[in-house]
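A.B. asks: fold the stuff below for me.
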Amino acid sequence: MENTPSFDVIVVGGGAAGLSGALALGRARRSVLVVDAGDPRNAPASHVHNYLGREGTPPAELYAIGREEVAAYGVEVRRARATTAARTDGGFELSLDDGSVVAARRLLVTTGLTDVLPDVAGLAERFGRDVLHCPYCHGWEARDQAVGIIASNPFAVHGAQLWGQWTSDVTLFLNGRPALSVEDAEKLAARGVTVVEGPVAAVVVEDDRLTGVRLASGELVARDVLVAAPQFVANSDLLSSLGLEPEPQEMFGEVFGYAVPATDPTGRTAVPGVWVAGNVTDLRAQVISAAAGGLNAAAMINMDLIEEETAVAVETYRRKSA
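C.D. replies: Presented below is the predicted three-dimensional model:
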């Protein structure tokens, strides 16, 4: 398409993975566009943790710093959502939801994932505040509080033991899951975990503070913090338009989410010229590991472009030398 803005690389997604990749590519003197829809997964969280040098930084502040850093190297950041992508002779064309079309030789897709929570009234509204899922992200802040684990998969027993590292007051709500095995019941009893049978109907909130849960039986159980394991689903619509579909990811024989697979550790995909990084391909990546994934992918994208440019240079050289 004539007059379509073209870049060496378009990065789709402006979170930790995308901005980290854009930073490396900008420093490599590549022309880079970051297309960011502006709805990061960790927006409800108050702070980022386990990020060395940025411990406790609010997510929005971290990304604002990142945008300033990439801009210093000539990277353009555009607030828009990439809806579809198509192959072209020179690489790819992306359609954006603002009606524009942009082109690039390579794509780095870092669109993250969506947390699909158990169907409990009020749970989603508190997610990232006092409804949590990762003890390494939030355990310190919940230390010594009354924690309730809402079972949604077989990992709940593991989770109940794990959260016991941060508090001695842990209750596991089976939430309609099958009764525990004798072995699991013994483990939890030995660790002092209380087990409550029956489904959880709703989260109880008073004065904008979570105070517990209401069981389907009507019983109220006081808790300060709830833990719910979501199913992790990659935000993969853009990749699907290129034929890259998410695949089920299993742990202990059960699917815990869907991610778009990479064909090697750098994030290269089965579609030549397309890389992935962050939660869209690694469901368990925290912010710092997502950033590392973006850097790794960017380095390989730059090398891939260099190899292409070298092949063209060699062909030109041979013609001149003939």
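
A.B. asks: could you use CA atoms for every contact and neighbour count after this?
C.D. replies: Noted.

A.B. asks: pretty sure residue 293 is touching residue 17, no?
C.D. replies: Yes - contact criterion CA atoms under 8 Å: residue 293 and residue 17 qualify, at 6.2 Å.

A.B. asks: how about the helices of the stretch 101-250 of the chain, start to end?
C.D. replies: 123-126, 135-138, 156-163, 182-190, 237-240 (DSSP state H, counting those that start in this stretch).

A.B. asks: need the ones you listed in a markdown table (columns: mean neighbour count and distance to residue 219).
C.D. replies: Listed next are the helices of the stretch 101-250 of the chain as a markdown table, based on neighbours: other CA atoms under 10 Å; distance: least, CA to CA, whole Å:
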| stretch | mean neighbour count | distance to residue 219 |
| --- | --- | --- |
| helix 123-126 | 17 | 17 |
| helix 135-138 | 17 | 27 |
| helix 156-163 | 20 | 21 |
| helix 182-190 | 13 | 22 |
| helix 237-240 | 18 | 42 |
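
A.B. asks: in which helix or strand would I find residue 85?
C.D. replies: strand 82-88 (DSSP states H and E).

A.B. asks: what helices and strands are in contact with that strand?
C.D. replies: strand 91-96, helix 237-240 (3 or more CA pairs under 8 Å, 6 or more residues apart in numbering; DSSP states H and E).

A.B. asks: now the second one, please; I'll put the structures next to each other:
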Amino acid sequence: MGLFTLTLDDGSAVATSRLILAGGQVDVPLDVPGMAQRWGSSVLHCPFCHGWETTGRSLAVINNGMEAMLAAYVRDRFSEDVVLCTNGPSTVPAPAAAILTNLGVTVRETPIAAVEGELDALTLRFTDGSTLERDAIYHRAPTRPGNDLAAQLGAELLPDGYILVDEFGRTTVDGVSAVGDSARLAALSDALTLVGPGAADGVRAAVWMEQELFRSGLTVATVS
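C.D. replies: This next block holds a predicted model:
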């Protein structure tokens, strides 16, 4: 097992034989004025987290391509009044578009100029001068890794940028594990970006790492 040296912001260095990466993912909302400022408050990223509070409300979903299926999900689960805003010509695949049509989801392809207002009183302004009043907005944003440490260490990344791990949270680099929504098994189509599973991943990886240290005869040191 190799020895890793971590250089910190203050210039000091820490040596260790094991690492757990927990840098997470960073959301990258659509570059529309007003989106980033309302991210997580009135522009919502997760129907699992916010679905109940938007039940029966007028909703907009801002996405395109296969990500537009988020509109089908919130229409099926939470509201009959859902408008999909593709922010330009729709690239929704035909089978998905048929599902949206069958569910009665209205599609607006006009580019969005700005998002204004707050939860329960939002306005989407379009480049043609028209507006759409909504109670809440959903948007599934792309993500990027919180840092590039895994790449620096040579750990294998999946095509979507997540760190590849096994059932024990171990990466492809000896002595390096990764947890939370920065890492996932290859068999999963996406990481669970929820606090509970992220914390559980950390506990599991730490327990297995501690047991590995014990079996190898190393001493576990806690730095406070």
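
A.B. asks: now the TM-score, please.
C.D. replies: Superposed pair, TM-score by TM-score structural alignment, normalised by the length of structure 2: 0.85. Supporting alignment: 211 aligned residues with a CA RMSD of 2.2 Å.

A.B. asks: quick one: closest of the helices and strands packed on strand 82-88 of structure 1 to residue 273 of structure 1.
C.D. replies: Residue 273 of structure 1 lies closest to strand 91-96 among these, at 7.3 Å (CA to CA).

A.B. asks: give me the stretch of structure 2 that the closest one matches.
C.D. replies: Using TM-score structural alignment, strand 91-96 of structure 1 corresponds to residues 3-8 of structure 2.

A.B. asks: chain center to the matching stretch, what's the gap?
C.D. replies: Computed by CA atoms, centre = their mean, to the nearest Å, the chain-centroid distance of stretch 3-8 of structure 2 equals 28 Å.

A.B. asks: go on, stretch 309-320 of structure 1?
C.D. replies: 41 Å.

A.B. asks: likewise for stretch 248-259 of structure 1?
C.D. replies: Counting by CA atoms, centre = their mean, stretch 248-259 of structure 1 comes out at 15 Å from the chain centroid.

A.B. asks: any idea which residue sits dead centre in structure 1?
C.D. replies: For structure 1, the residue sitting closest to the mean C-alpha position, by CA atoms, centre = their mean, is residue 279 at 3.2 Å.

A.B. asks: and the counterpart of it in structure 2, helix, strand or coil?
C.D. replies: Alignment note (TM-score structural alignment): residue 279 of structure 1 maps to residue 181 of structure 2. At residue 181 of structure 2 the chain is in helix, as set by DSSP: H, G, I helix; E, B strand; the rest coil.

A.B. asks: is residue 181 of structure 2 in contact with residue 199, as I believe?
C.D. replies: No - assessed by CA under 8 Å, residue 181 of structure 2 is found out of contact with residue 199, at 10.0 Å.

A.B. asks: list the contacts of the match of strand 91-96 of structure 1.
C.D. replies: The contact list for stretch 3-8 of structure 2, computed with CA atoms under 8 Å, 6 or more residues apart in numbering, reads 13, 14, 15, 16, 17, 18.

A.B. asks: before we move on, back to that, give the contact list for the residue nearest to the centre of structure 1.
C.D. replies: Applying CA under 8 Å, 6+ apart, the residues near residue 279 of structure 1 are 110, 111, 112, 113, 234, 259, 285, 290.

A.B. asks: what's the counterpart of the fifth one in structure 2?
C.D. replies: Matched to structure 2 by TM-score structural alignment, residue 234 of structure 1 sits across from residue 145.

A.B. asks: what touches both of residue 293 and residue 17 of structure 1?
C.D. replies: With CA under 8 Å, 6+ apart as the test, residue 293 of structure 1 and residue 17 both reach 277, 278.

A.B. asks: who has more neighbours out of the two?
C.D. replies: Each of residue 293 of structure 1 and residue 17 has its neighbours counted (other CA atoms under 10 Å); residue 17 has more, 35 against 27.

A.B. asks: residue 189 of structure 1 maps to what in structure 2?
C.D. replies: Residue 189 of structure 1 maps onto residue 101 in structure 2 when the alignment is built from TM-score structural alignment.

A.B. asks: quick check: that match vs residue 180 of structure 2, distance?
C.D. replies: Using CA to CA, to the nearest Å, we find residue 101 of structure 2 at a distance of 36 Å from residue 180 of structure 2.

A.B. asks: helix/strand/coil for the residue nearest to residue 170 of structure 2 when sequence neighbours are not counted?
C.D. replies: Excluding the flanking residues, the one nearest residue 170 of structure 2 by CA to CA, 6 or more residues apart in numbering is residue 177, at 4.1 Å. At residue 177 of structure 2 the chain is in strand, as set by three-state DSSP.

A.B. asks: looks like residue 177 of structure 2 contacts residue 163 (just checking).
C.D. replies: No - with contact defined as CA under 8 Å, residue 177 of structure 2 does not reach residue 163; the gap is 9.4 Å.

A.B. asks: give me the common contacts of those two.
C.D. replies: Common neighbours of residue 177 of structure 2 and residue 163 (CA under 8 Å, 6+ apart) are residue 171.

A.B. asks: how many other residues sit next to the residue lying closest to the match of residue 234 of structure 1 once chain neighbours are set aside?
C.D. replies: Sequence neighbours aside, residue 25 is the residue nearest to residue 145 of structure 2 in space, at 4.5 Å (criterion: CA to CA, 6+ apart). Per other CA under 10 Å, the neighbour tally for residue 25 of structure 2 reads 19.

A.B. asks: alignment lookup: residue 25 of structure 2 to structure 1.
C.D. replies: Aligned partner of residue 25 of structure 2 by TM-score structural alignment: residue 113.

A.B. asks: please report the distance of its match from residue 235 of structure 1.
C.D. replies: Using CA to CA, one gets 5 Å for the distance from residue 113 of structure 1 to residue 235 of structure 1.

A.B. asks: common neighbours of the two, please.
C.D. replies: residue 280.

A.B. asks: I figured the match of residue 234 of structure 1 hits residue 27, correct?
C.D. replies: No - in this structure residue 145 of structure 2 lies outside contact range of residue 27 using CA under 8 Å: 9.0 Å.

A.B. asks: neighbour count: those two, which is higher?
C.D. replies: The residue with more neighbours, out of residue 145 of structure 2 and residue 27, is residue 145; 19 against 16, by other CA under 10 Å.
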